[in-house]
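Engineer: here are the coordinates; sequence isn't available:
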C-alpha cells in the first residue's frame, strides 16, 4: 500500500485546491425517510435492510420521467425498524416541500411517487432542517467529520438537525444539506456551526462552505456562487444558460442587489485537480472541474 492510499480523501482534496462551488447534486427531486442507521446499506440506500422492494424502483422511475431523484435515509433517535417512518420530500425546481411525520414503510414509495407527480399528503417544512452526512459505512471521512459537527449544530434550538446517509462528495466532508433551500455545504467544521446556523435561519447562503444549490447543473452552481461572492446580499439569483467562448463558458447571472437589478457575466474555465474519490483509493485521479475565472457586470 502506498503512503498516498493511507491519507484521507478529504485531506487530499483540500490540499489539491479543489473548490467547493459546483459540487452539489443536479437532481431537482429529493426524498428522505427515517430508518435505523444500523440498517443502512453502505452504497445504495434502496438496498438497506428491511426496505420494501418498491423503494428500489423510485430513482429509475423519476429518471425515466426526465427528472432525477436523490433518495436518502436519516436517523431519528429512538425509532425502530417496525415503527412508522417520517418522510421528507423536496422539489427544488418548484420550491415545494412536504413532511409526513408518520407513515407505514409499505406506503413510503407510493407517497414519494405522489409528491413527484405534484400531489400527495404532508405539510411544508415549517423551519430549517439541516441533514448532516455521518455515513461512515460509505466513507470514513463522512463518519468521522460528520459526527463532529452534529452536536455543534444541535446547539441552535431554532434548527432541526438529523444524521443522513451519503450526500455525495465524501472527499468534501463534512457535508450538510439545508432544507427547504437545497443549499449544500462542505468542509464544515464545528467552528462553522454558529455562522452556518445563523445563515440558514435567516435564509442566507453561508459562502465560506458553499458547495452549490441542489438542482442546478455545475456551471450554474459555480456562476451563482461567484455572483454571491460579488454581491453577498443578493436575492433572486438566477443563472442563465451558458454560452461558449473558446474553451470557456460564460454564464449570465441575473439578481437583485437591494433595489437594483443587476446582471453579472461569469466566465468559467475548466481546471483539473488530483483527488481521491474515496478513502482507501490506491492513487489520486484527475477530476475536471469548472471554476469562476472572472465576472463582468453587464447592462440590463
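Structural biologist: Everything's here; your move. Fair warning: this is a prediction, and the values are worked out from it, not measured in the lab.
Engineer: going forward, measure contacts and count neighbours with C-alpha atoms only.
Structural biologist: Will do.
Engineer: Buried ones in stretch 274-294, by neighbour count?
Structural biologist: 274-281, 284, 289-292 (16 or more other C-alpha atoms under 10 Å).
Engineer: Next: stretch 80-90.
Structural biologist: By 16+ other C-alpha under 10 Å, the buried positions in stretch 80-90 come out as 81, 84-90.
Engineer: Against residue 9, how distant is residue 104?
Structural biologist: 38 Å (C-alpha to C-alpha, to the nearest Å).
Engineer: Which of these two has more residues huddled nearby?
Structural biologist: When residue 104 and residue 9 are compared for neighbours, residue 9 comes out ahead with 26 against 12, by other C-alpha atoms under 10 Å.
Engineer: State the distance from that one to residue 273.
Structural biologist: Here the criterion is C-alpha to C-alpha. By it, residue 9 lies 13 Å from residue 273.
Engineer: Equivalent analysis for residue 77, please.
Structural biologist: To residue 273, residue 77 is 39 Å away according to C-alpha to C-alpha.
Engineer: mind listing the strands for the stretch 51-200 of the chain?
Structural biologist: Using DSSP state E, counting those that start in this stretch, the strands of the stretch 51-200 of the chain run over 69-75, 85-91, 96-103, 129-133, 160-164, 176-179, 183-185.
Engineer: Now render those strands as CSV, adding distance to residue 247.
Structural biologist: As requested, those are exported to CSV (distance: least, C-alpha to C-alpha, whole Å):
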stretch, distance to residue 247
strand 69-75, 31
strand 85-91, 33
strand 96-103, 37
strand 129-133, 35
strand 160-164, 38
strand 176-179, 32
strand 183-185, 28
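Engineer: Residue 245 is nearest to which of the ones you listed?
Structural biologist: strand 183-185 (28.8 Å; C-alpha to C-alpha).
Engineer: contacting residues around that closest one?
Structural biologist: Applying C-alpha atoms under 8 Å, 6 or more residues apart in numbering, the external contacts of strand 183-185 come out as 24, 175-178, 205, 209-214.
Engineer: Just the buried subset of those, please.
Structural biologist: 24, 175-178, 205, 209-214.
Engineer: list the buried ones in the helix or strand containing residue 15?
Structural biologist: Taking DSSP states H and E as the criterion, residue 15 maps to helix 9-16. Within helix 9-16, the residues that count as buried by 16+ other C-alpha under 10 Å are 9-13.
Engineer: How about stretch 111-131?
Structural biologist: Across stretch 111-131, burial judged by 16+ other C-alpha under 10 Å covers 111-113, 115-116, 122, 125, 128-131.
Engineer: what would these look like in CSV with distance to residue 198?
Structural biologist: Rendered in CSV, the data for the buried residues of stretch 111-131 read as follows (distance: C-alpha to C-alpha, whole Å):
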residue, distance to residue 198
111, 32
112, 31
113, 33
115, 30
116, 31
122, 27
125, 18
128, 11
129, 13
130, 12
131, 16
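Engineer: Second structure follows, compare the two:
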C-alpha cells in the first residue's frame, strides 16, 4: 500500500492552515493498544470515552497519550495533561489520577475559556511534544510517527505518543504545548529544532501547520504574517478579526474563489496590524486524505495577499 503521506509530500501539498482546531487540549495517559476511534475503542471506560469525545463541541479536544515504547501498566496512576493555547494565556497543567473517571467532573466550558480551576500543578519543564502514532487510525502514523517519538524521547525532549491530532497525510505530525502549534513532515532534526526554539520563546514557519486556537483561515493568515515580517516571538501575534467574503460581491473580492476571508492579524504589544486575504482552494492532483482512502482533491488555505494596515488612532 502506498502511504498517503508520500503522495502529499510528492505534490508539495501546503501545510499552512491544516491544524486541528481547539483552544484547550485534554490528554489522558492510556497504556496498551488504541483503536481507530481511540476514545471509545481503547479499553477506556466507555462513559468517560463518550464524554471526552463530546467535549470537542465545547472547544476542548481530548486525546489519549502514552510514553514512547509503550511502557506503563494498566493499573498504575495515569498522567493527565491539560493545556490552553491562546496567545498570552497559554499554559499546561499536569496531574495524576488512579481513577480517570474523575475527569467527568471537570467544567469543560470553563476549561475551553482558559479557566483551569486549579487543576493539578503547572508544568514548567519546557515544551511538550505530542507525536501521532495511532496506526489503527492511519498506517503513516505508526510507520513514521513511532520512530520520531522514540528519537525525540531519546534526545531528552518531553515526548508523548498520542492518538489522532488530524492530518495523517502530513505524517509524521507533532503538536507542541502549551502554544498549540501543529507540525507536519517532521524529522528528528527538524522537530528537535522546533522544540529548542519554543523553549526560547520562539517559533518557526517551516513545517508549521498552524496554531490550534484559531480556525483554518486564521492559522494560514498568522503564518503568512510571520513569513512577511520574519516575526519569531511565539506569542507576538493574535487574530483580532475575520470576515467572510463572497467572490461575487464587491470589486475588492472579485478575484477571490468562494469561500474567502479577510483576516486581521495584530501584534499584541503595539498597533501594528495586517489584513490577510485567504481563500479556500484545492490541492491537485487528487490524493488520499489517509491510507487506503480514495484519491480526492484536498482542501487547502491559499493566502492571496498580506497588507499592512495603520491602526485607528495612529498618525
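Structural biologist: Here it is on my side, so go on. The model shown is predicted, which means the values in this text are computed figures rather than measured ones.
Engineer: still on that earlier bit, find me the equivalent region of the helix holding residue 15 of structure 1 in structure 2.
Structural biologist: Aligned using TM-score structural alignment, helix 9-16 of structure 1 spans residues 4-11 in structure 2.
Engineer: Show me where structure 2 has its helices.
Structural biologist: 4-10, 46-54, 108-112, 139-140, 146-154, 188-199, 216-229 (DSSP state H).
Engineer: average offset between the shortest one and structure 1?
Structural biologist: Think helix 139-140 of structure 2. Relative to the matching residues in structure 1, helix 139-140 of structure 2 has an average distance of 0.7 Å after the fit, by mean C-alpha distance after the TM-score superposition for structure 1.
Engineer: do the last one as well
Structural biologist: Superposing on structure 1 places helix 216-229 of structure 2 at an average distance of 0.7 Å from its equivalents, by mean C-alpha distance after the TM-score superposition for structure 1.
Engineer: quick revisit: residue 77 and residue 273 of structure 1 - which one has more neighbours?
Structural biologist: Ranked by neighbour count (other C-alpha under 10 Å), residue 77 of structure 1 and residue 273 place residue 273 first, with 16 against 12.
Engineer: is it true that the more buried one touches residue 19?
Structural biologist: No: Residue 273 of structure 1 lies out of contact with residue 19 (C-alpha atoms under 8 Å); the separation is 9.3 Å.
Engineer: count of residues packed around the aligned partner of residue 271 of structure 1 in structure 2?
Structural biologist: If you follow residue 271 of structure 1 across to structure 2 using TM-score structural alignment, you land on residue 281. Residue 281 of structure 2 has 17 neighbours, counted by other C-alpha under 10 Å.
Engineer: May I have the residues that are in contact with residue 82 of structure 2?
Structural biologist: Applying C-alpha under 8 Å, 6+ apart, the residues near residue 82 of structure 2 are 24-27, 92-94.
Engineer: next one: residue 17 of structure 1
Structural biologist: With contact taken as C-alpha under 8 Å, 6+ apart, residue 17 of structure 1 is in contact with residue 273.
Engineer: Give me the packing partners of the strand ranked longest in structure 1, helices and strands only.
Structural biologist: As assigned by DSSP state E, the longest strand anywhere in structure 1 is strand 260-275. Here strand 260-275 of structure 1 is seen to pack against helix 9-16, helix 218-230, strand 248-257, strand 285-298 when contacts are counted using 3 or more C-alpha pairs under 8 Å, 6 or more residues apart in numbering; DSSP states H and E.
Engineer: Any idea which of those gets closest to residue 40 of structure 1?
Structural biologist: The nearest among these, by C-alpha to C-alpha, is helix 9-16 at 21.8 Å.
Engineer: Give me the mean deviation of the closest one from structure 2.
Structural biologist: Mean for helix 9-16 of structure 1 is 1.6 Å (mean C-alpha distance after the TM-score superposition for structure 1).
Engineer: Summarise which helices and strands that helix is packed against.
Structural biologist: With contacts taken as 3+ C-alpha pairs under 8 Å, 6+ apart, helix 9-16 of structure 1 sits against strand 260-275.
Engineer: run the last query once more with 10 Å
Structural biologist: If you count contacts as 3 or more C-alpha pairs under 10 Å, 6 or more residues apart in numbering; DSSP states H and E, helix 9-16 of structure 1 packs onto helix 140-154, strand 260-275.
Engineer: So what's the gap between it and the chain middle?
Structural biologist: Computed by C-alpha atoms, centre = their mean, to the nearest Å, the separation of helix 9-16 of structure 1 from the middle of its chain amounts to 19 Å.
Engineer: and if you look at stretch 218-225 of structure 1?
Structural biologist: Centroid displacement of stretch 218-225 of structure 1 relative to its chain, using C-alpha atoms, centre = their mean, is 14 Å.
Engineer: which part of structure 2 lines up with that stretch?
Structural biologist: Under TM-score structural alignment, the match for stretch 218-225 of structure 1 is residues 216-223.
Engineer: before we move on, what about stretch 289-296 of structure 1?
Structural biologist: With TM-score structural alignment as the criterion, stretch 289-296 of structure 1 aligns to 300-307.
Engineer: With structure 1 overlaid, how far apart is the matching stretch on average?
Structural biologist: Stretch 300-307 of structure 2 sits 1.7 Å off on average (mean C-alpha distance after the TM-score superposition for structure 1).
Engineer: Distance from that stretch to the middle of the chain?
Structural biologist: Per C-alpha atoms, centre = their mean, the centroid offset for stretch 300-307 of structure 2 relative to its chain is 20 Å.
Engineer: do stretch 283-297 of structure 2 as well
Structural biologist: Computed by C-alpha atoms, centre = their mean, the chain-centroid distance of stretch 283-297 of structure 2 equals 21 Å.
Engineer: and the end-to-end length of that stretch?
Structural biologist: End-to-end distance (C-alpha to C-alpha), stretch 283-297 of structure 2: 6 Å.
Engineer: and the aligned residue in structure 1 for residue 207 of structure 2, what does it touch?
Structural biologist: Under the alignment by TM-score structural alignment, residue 207 of structure 2 pairs with residue 209 in structure 1. Residue 209 of structure 1 is in contact with 19-21, 172, 174-176, 184-189, 192, 196, counting by C-alpha atoms under 10 Å, 6 or more residues apart in numbering.
Engineer: Swap in 7 Å and give it another go.
Structural biologist: 185-188 (C-alpha atoms under 7 Å, 6 or more residues apart in numbering).
Engineer: which of those has the most neighbours?
Structural biologist: The residue in the contacts of residue 209 of structure 1 with the most neighbours, by other C-alpha under 10 Å, is residue 185 (28 neighbours).
Engineer: ok, that residue to residue 20 of structure 1 distance?
Structural biologist: Per C-alpha to C-alpha, residue 185 of structure 1 is found 8 Å from residue 20 of structure 1.
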